[in-house]
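Student: give me a 3D structure for the following:
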Amino acid sequence: MELIDDDGNLFGAVNVIDALVVLLVLAVVIAGAALVFSGGDAPGPDTQTTYATLDMGTQPAYIADAINEGDTYEPDGSSSATITDVHLTPRGNDIGVTLRVALEGEVNDGTLTYGNAPPRLGRTLAIETSQYQVEGQIRAVGNSNALATGERRVIIRDTLDAETASAVTPGDEIRLAGRTVATIDDVATYATNGSGQTRLLAETTLATHREDGYARFGGVRLQRGQSLTLPADDYTIEGDVERTNGDGLGETATRNVTLRMTDVREDTADSIEPGMIEGPANDPVAELTDVDTEPSLIIATGDDGSVNVADHPINRDVTITAQFQVRETATGVLFKGDRLRGGTTVTLDLETRIIEVEVVSVSR
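Tutor: Next up, the predicted model:
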């Protein structure tokens, strides 16, 4: 018997086209049954991503230098962390590290789980790569992949030796692990009554990190009186924040000032003369324009209640008129970084002699 006869029937009984259709339907049915009985590819678990701020505390420079955006860590097969932002600040001899990380994990009952637990505030998380291993606490959780950073201009006061103070220059950058964390915008230096010591006022722009509504630098809230360390290549400033209002060192101006010294020795009084200056001759910080010296008074009360007044044989009272170079700021008139007003005491370095004088009055 022929396999297909002249009429196109298979074995003379079934049409070939009909047979092919039956086979195709049968194949589809078998494939579907296999899928049902094998269970198929079950849908994967729901995953989600949230962002957290990690305070990594202080780290040595070689660790901070190795931490970069894009570093990843998987604590288990269902969770991963990716660093999305890095913020560094000086903290003593080490570097404060704050990270923003993307945390990906499974969602159970509407709660994301990272490393078998939700990313709660205060929880300690580790970041481990082939180069470093660190851990820190979660300080904030949110939807942004970047830290809330900004800039804040402050005035920092420090006392340095004269050579170091002269090295502080506008435009200097403070860099940590290749990142600029502060820039020196302006500098003012003044003599002190300490031998070889110079008072430094540095107008500085700081790269800050905002947390709980406050700008932070060096791991703490930025405010007046806060101690800061700024390690430049050629010097280190370890001073206090004098002002945070951002008005800079102020505009330079001059004031006429009346000063007084009482009960000073005659040789000291005689050494103070008009024309003496503090600072360079072409731009003095202070210049004495007039000096008036008279004997100090000895006032004694007799047994009968009478008052006797006599000139002191050695001590002198000195009244000085001077012109000061000052800076006008929103908080007042400053001389060498301090408020200039009656009743305060200022120190003048007159090259051959350093004197402390009381401010009697200030006028334009």
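Student: CA atoms for contacts and neighbours, from now on please.
Tutor: Noted.
Student: pull the longest strand from this structure.
Tutor: Ranked by residue count under DSSP state E, the longest strand found in the chain is strand 307-329.
Student: which outside residues touch the very next helix or strand once past that one?
Tutor: Once strand 307-329 ends, the next helix or strand along the chain (criterion: DSSP states H and E) is strand 332-335. Residues from elsewhere that reach strand 332-335 (Cα atoms under 8 Å, 6 or more residues apart in numbering): F324, Q325, V326, R327, E328, R339, L340.
Student: repeat that for 7 Å
Tutor: V326, R327, E328, R339, L340 (Cα atoms under 7 Å, 6 or more residues apart in numbering).
Student: what's the neighbour count on the closest residue to the second one other than its chain neighbours?
Tutor: Of all residues beyond its chain neighbours, the one nearest R327 is T252 (4.6 Å), with distances taken as Cα to Cα, 6 or more residues apart in numbering. Residues contacting T252 under the criterion other Cα atoms under 10 Å number 12.
Student: this one as well, want them side by side:
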Amino acid sequence: MKVIDEDGNLFGVVNVIDALVVLLVLAVVVAGASFVLRPAPAPEEPETTTQYATLDLGTHPDYVASLVEPGENISFGGQSELTITDVYATEVNGNQHVLARVALEDVAGTSPFEFAGEPLRINRELTLTTPQYRVAGNIVSVSDAGSELPLTETQVVLRSTVPSEAAADIDVGDTYTVNNRTLGTVESVSVYGTDNPSVNTVYVGVSYVTYERSSTPRFAGTVVEDGATLPFRTDSYEFSGKVVRTNAAQQAGTEATRSVTLQLEDVNPETANSIHEGMVEQFDGEAIATIDSVSVQPTEMVLVSQDGNVYLRDNPRKKTVTMQATLRVRETASTTQFKGQPIQQGSTVTLDLGTITIRATVTAL
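Tutor: Next up is the predicted model:
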């Protein structure tokens, strides 16, 4: 069979001209459909910019504070997105005080920068809402860069009075941890006896991770300065200590030994006879004070006779104890310190000698 016969029909059925018209119409329909069904081009995303801020989220229970972590992304609608980049939590009165560094992303072009439709202002409140928690905080600082909080290491020496069991547990290298972040490390420790044998005075050198605001270091909401009270806690013990030295983790001065003369007056014979050469106050195997010699004499008393004569006599019930002792001290250019306190002639020192605790007067130094 001919493809096109003498009448111009295609395969003897359809006129060639008609077939071409049909094909042309079909081509137009297909082209139109493809144009209509082609997806519209996606609108271009507006350009964004990022600012950084520090939020003071206040105090919260441990189970809430521990949920605030770096990496959390929080949408405030539209192009406004907040990302937590750093977190610093310290313990305050049984709760945790939380500071968060955040990156704030929003549409570029506004001056000043706006986030969620409002300028970033100091003290502006932002509420962070996630499936796990909802906390609100105030902006305390704003900057163009810096994803980390302004944290620094600050060294101090703390003085505290603690139970003897706790004092024995304090050791160099102990760490204070909150939410798996180390906030403090013990650098030095000195333990001294007191009038109470179950209580010790401790001097603990600590390196704290502090938050620096306006060039002032803060820890647990407290400015780190002389006289401030700061906490320290481990799984075994906890205490609060008074800052007695800043920018150092050791007590002032250099360690030395000093021979001194000590005296007890008007003590009963039993007490006098219980003090003897070789007695030692020590901690962790190190001598703090050693009694080198002891002299016991009756305490003299003044008697006045009926005729007005004055007599100096020995008191049969009271003794005077004179001791030579070697003390472990720290010496500075201006003072000699024993157990963290300056001593001089006339000072009173307390010695825990194991079987007896005495308060003696320094008569020669």
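Student: quick one: map the residue nearest to R327 of structure 1 onto structure 2.
Tutor: In structure 2, the residue equivalent to T252 of structure 1 is E255, according to TM-score structural alignment.
Student: try G239 of structure 1
Tutor: In structure 2, the residue paired with G239 of structure 1 according to TM-score structural alignment is G241.
Student: for the helix or strand encompassing that match, give me the average deviation versus structure 1.
Tutor: If you go by DSSP H and E, G241 of structure 2 is part of strand 238-246. Mean deviation of strand 238-246 of structure 2 from its aligned counterpart in structure 1 after superposition (mean Cα distance after the TM-score superposition for structure 1): 1.9 Å.
Student: show me what that strand is packed against.
Tutor: Counting contacts by 3 or more Cα pairs under 7 Å, 6 or more residues apart in numbering; DSSP states H and E, strand 238-246 of structure 2 is packed against strand 151-163, strand 229-233.
Student: what residues are up against the residue nearest to R327 of structure 1?
Tutor: With Cα under 7 Å, 6+ apart, T252 of structure 1 has these contacts: Q325, V326, R327, E328.
Student: in a strand, the match of T252 of structure 1, correct?
Tutor: Yes: per DSSP: H, G, I helix; E, B strand; the rest coil, E255 of structure 2 lies within a strand segment.
Student: quick one: distance of stretch 310-320 of structure 2 to the chain centre.
Tutor: From the chain centre to the centre of stretch 310-320 of structure 2 is a distance of 58 Å (Cα atoms, centre = their mean, to the nearest Å).
Student: sorry, that was for stretch 85-104 of structure 1
Tutor: On Cα atoms, centre = their mean, the centre of stretch 85-104 of structure 1 falls 12 Å from the chain's centre.
Student: now swap in stretch 78-96 of structure 1 and tell me
Tutor: Remark: stretch 78-96 of structure 1 is offset 14 Å from the chain centroid, using Cα atoms, centre = their mean.
Student: ok, stretch 316-331 of structure 1 next?
Tutor: Here the centre of stretch 316-331 of structure 1 is set off from its chain's centre by 34 Å, with Cα atoms, centre = their mean.
Student: what do you get for stretch 340-347 of structure 1?
Tutor: So, by Cα atoms, centre = their mean, the centroid of stretch 340-347 of structure 1 is 32 Å from its chain's centroid.
Student: so which residues of the stretch 151-300 of structure 2 form strands?
Tutor: 151-163, 175-178, 181-193, 199-213, 216-219, 222-223, 229-233, 238-246, 254-267, 280-283, 286-304 (DSSP state E, counting those that start in this stretch).
Student: mean neighbour count, those: which tops it?
Tutor: Comparing these by mean neighbour count (mean count of other Cα atoms under 10 Å), strand 199-213 comes out on top with a mean of 23.
Student: for the aligned partner of M261 of structure 1 in structure 2, what are its contacts?
Tutor: In structure 2, the residue paired with M261 of structure 1 is L264, using TM-score structural alignment. Listed by Cα under 7 Å, 6+ apart, the contact partners of L264 of structure 2 are T320, V321, T322, A360, T361.
Student: any idea how many residues pack against the second one?
Tutor: The criterion is other Cα under 10 Å. On that basis, V321 of structure 2 has 23 neighbouring residues.
Student: next: R100 of structure 1.
Tutor: Neighbour tally, R100 of structure 1, other Cα under 10 Å: 27.
Student: sec struct for it, please.
Tutor: strand.
Student: tell me who's in contact with whichever residue in structure 2 pairs up with it.
Tutor: Correspondence of R100 of structure 1 to structure 2, assessed by TM-score structural alignment: R101. Contacts for R101 of structure 2 (Cα under 7 Å, 6+ apart) come out as A53, T54, L55, I84, T85, D86, V87, S147, E148, L149.
Student: mapped onto structure 1, which of the contacts of L264 of structure 2 hold?
Tutor: Of the contacts of L264 of structure 2, the ones still in contact in structure 1 (both residues aligned by TM-score structural alignment, their matches' Cα atoms under 7 Å) are T320, V321, T322, A360, T361.
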